[in-house]
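Novice: I would like the atomic coordinates for the input below:
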Amino acid sequence: MSTLTTNDSAVLHALFDAESSPSSAIQIDSTLPPFPANIQITPEDHESLGNRETSIIKSLQTDNVSQETIHSAITALDALIEDNPTYPPAYANRAQALRMLVDKESSLSEKLELKTGDAMFTDPANTPTVSRLFADLGQAINLSTPVSPADPVSPVQARILADAHTHRGYLLLKAARARRDSKAQGVGQLWELGSDQLEEMASRDFFLGGRYGNKIAQQMAVQTNPYAKMCGAIVKEAMRKETVG
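Specialist: Coordinates of the predicted model:
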């Protein structure tokens, strides 16, 4: 018979079972307008902006997209945001385009100069773009987050929050690993944080991404959860001692 209390069993279940993610606590209401009440975008405007945004994004959905095309898409998204500064999807999509640009430039740089490590966080030339990328993800999240965690969200809100939190969590985890493994001297505010702190921040974003419905984020939240990792290490050590004994 198990000697665990009901509370202990519930805690362990929540730590190790991705399916127990509290995404069920989020109420998604399809009758709500796409964005929070403080964002004055009508359904008609949303449709028009969505069509404009889609035409921009389509230019990036090709194999081996060029740097010039990425720059053009970012410029077009800049104009869209300037015209509609409270439209959350534009920030999330510009963040995607900025990441594509950094990945493209870093890949070319590594081929030409044989650089090692993660150039996204170790190459000073990438610092302004990476900072802008994180700022865009933060703005998409801020504009889409409900006033109260208990407030229901629209399907559009849930999707933006799931994607933006997951994207930011992935980048923070990437930064944590670069911080831990790279011999290069990194730059920027992220590099001022320790790898454990960056990984905890990533875990928090994965938790929220999963909470809003991203299945990959739910799995990553469990893998990066510091308490789950600590419990796993304790169990592993106990099993090792039992085997040795």
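
Novice: drop to CA atoms for contacts and neighbour counts, all remaining ones
Specialist: Noted.

Novice: Going along the chain, name the helices of this protein.
Specialist: Ranges of helices in the chain, per DSSP state H, are 6-16, 43-58, 67-83, 88-113, 119-122, 127-144, 155-181, 195-211, 215-224, 226-244.

Novice: doesn't residue 27 make contact with residue 155?
Specialist: No. In this structure residue 155 lies outside contact range of residue 27 using Cα atoms under 8 Å: 9.7 Å.

Novice: can you count the residues close to the nearest residue to residue 15 once chain neighbours are set aside?
Specialist: Leaving aside its chain neighbours, residue 15 sits nearest to residue 228 (5.4 Å; criterion: Cα to Cα, 6 or more residues apart in numbering). By other Cα atoms under 10 Å, 19 other residues sit near residue 228.

Novice: got it, and residue 238?
Specialist: Neighbours of residue 238 using other Cα under 10 Å come to 12.

Novice: for comparison, sequence B:
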Amino acid sequence: MDPTTSQRDQNILDVIFSKNMEFAPLDGINLDPSTITAPVIQPDLMVRLKELERAAVGLAEKNNIDGAIGKFSEAIELCPHYASAYNNRAQALRIKGDSERALEDLDKAIEHGQGQVAILKQAYTQRAIIKKQRGDEAGAEADFAEGARHGNEVAKQAVQSNPYAKMCNAIVSEAMAKLRQ
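Specialist: Just a heads-up that it's a prediction; the model follows:
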């Protein structure tokens, strides 16, 4: 690394020149699972929340989306800062076609899921899909980038297929090749 280049700038350059566009964490964001900052959920409550989620998934698999939403809602009532339930309920709401409520849940999942990579990668990607469906290209692009940065493969593909990102990558690669000569 060039001694005059900051770590953040180096991360950005790594993204630009990466053939597979892997994303490096940005300054101030630590993706290490041991640094999760979410409120601690007592073990007995966590067991109950997981039971409710399993039951909800079972109902969804049987095409009982309303029942699944009810179970996820029950989990949220028991623990209003449990990001996973918001994220999963948003998916069920999306299936039902209620994108407005799904967006609200995804905002909550992101708010309560800070530091929880598994939650954030899904929530940002789901939110990006809804925004894209609604014609909010800039919002979708930003959320896909966040989903990709947190490791979601669908989001990474969306970012890679972005023509502006490809064009930028090509221009910078060409400029750097000329500089090397």
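
Novice: Could I get the TM-score for this pair?
Specialist: Overlay of the two chains. TM-score (TM-score structural alignment, normalised by the length of the second structure): 0.73; 160 aligned residues with a Cα RMSD of 3.0 Å.

Novice: related to what we said a few turns ago, looking at the helices of the first structure, which is closest to residue 32 of the first structure?
Specialist: Closest to residue 32 of the first structure of the helices of the first structure is helix 155-181 (Cα to Cα; 8.4 Å).

Novice: could you give the angle of that closest one to helix 195-211?
Specialist: 160 degrees (axes from the mean of the first three to the mean of the last three Cα atoms, to 10 degrees).

Novice: Give me the packing partners of helix 155-181 of the first structure, helices and strands only.
Specialist: Packed against helix 155-181 of the first structure by the contact rule (3 or more Cα pairs under 8 Å, 6 or more residues apart in numbering; DSSP states H and E) you find helix 88-113, helix 127-144, helix 195-211.

Novice: Identify the residue nearest the aligned partner of residue 82 of the second structure in the first structure in space, chain neighbours excluded?
Specialist: Taking TM-score structural alignment, residue 82 of the second structure has residue 87 as its aligned residue in the first structure. Excluding its sequence neighbours, the residue lying closest to residue 87 of the first structure (Cα to Cα, 6+ apart) is residue 81, at 7.0 Å.

Novice: Could you report the neighbour count for the aligned residue in the second structure for residue 214 of the first structure?
Specialist: Using TM-score structural alignment, the equivalent of residue 214 of the first structure in the second structure is residue 152. For residue 152 of the second structure, the neighbour count with other Cα under 10 Å is 21.

Novice: just residue 92 of the first structure next, same as before
Specialist: For residue 92 of the first structure, the neighbour count with other Cα under 10 Å is 26.

Novice: Can you verify my assumption that it contacts residue 166?
Specialist: No. In this structure residue 92 of the first structure lies outside contact range of residue 166 using Cα under 8 Å: 11.2 Å.

Novice: on that earlier part again, let me have the helices and strands packed on helix 155-181 of the first structure in a markdown table, adding distance to residue 22 of the first structure as columns.
Specialist: Output for these, formatted as a markdown table (distance: least, Cα to Cα, whole Å):
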| stretch | distance to residue 22 of the first structure |
| --- | --- |
| helix 88-113 | 24 |
| helix 127-144 | 19 |
| helix 195-211 | 6 |
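
Novice: Most tightly packed of those?
Specialist: helix 195-211 (a mean of 24; mean count of other Cα atoms under 10 Å).

Novice: ok, for the spatially most central residue of the second structure, nearest residue in space, not its chain neighbours?
Specialist: In the second structure, the residue lying closest to the centroid (Cα atoms, centre = their mean) is residue 121, at 2.5 Å. Among residues not flanking residue 121 of the second structure along the chain, residue 147 sits closest, at 4.4 Å (Cα to Cα, 6+ apart).

Novice: distance of that neighbour from residue 122 of the second structure?
Specialist: Counting by Cα to Cα, to the nearest Å, the separation of residue 147 of the second structure from residue 122 of the second structure is 7 Å.
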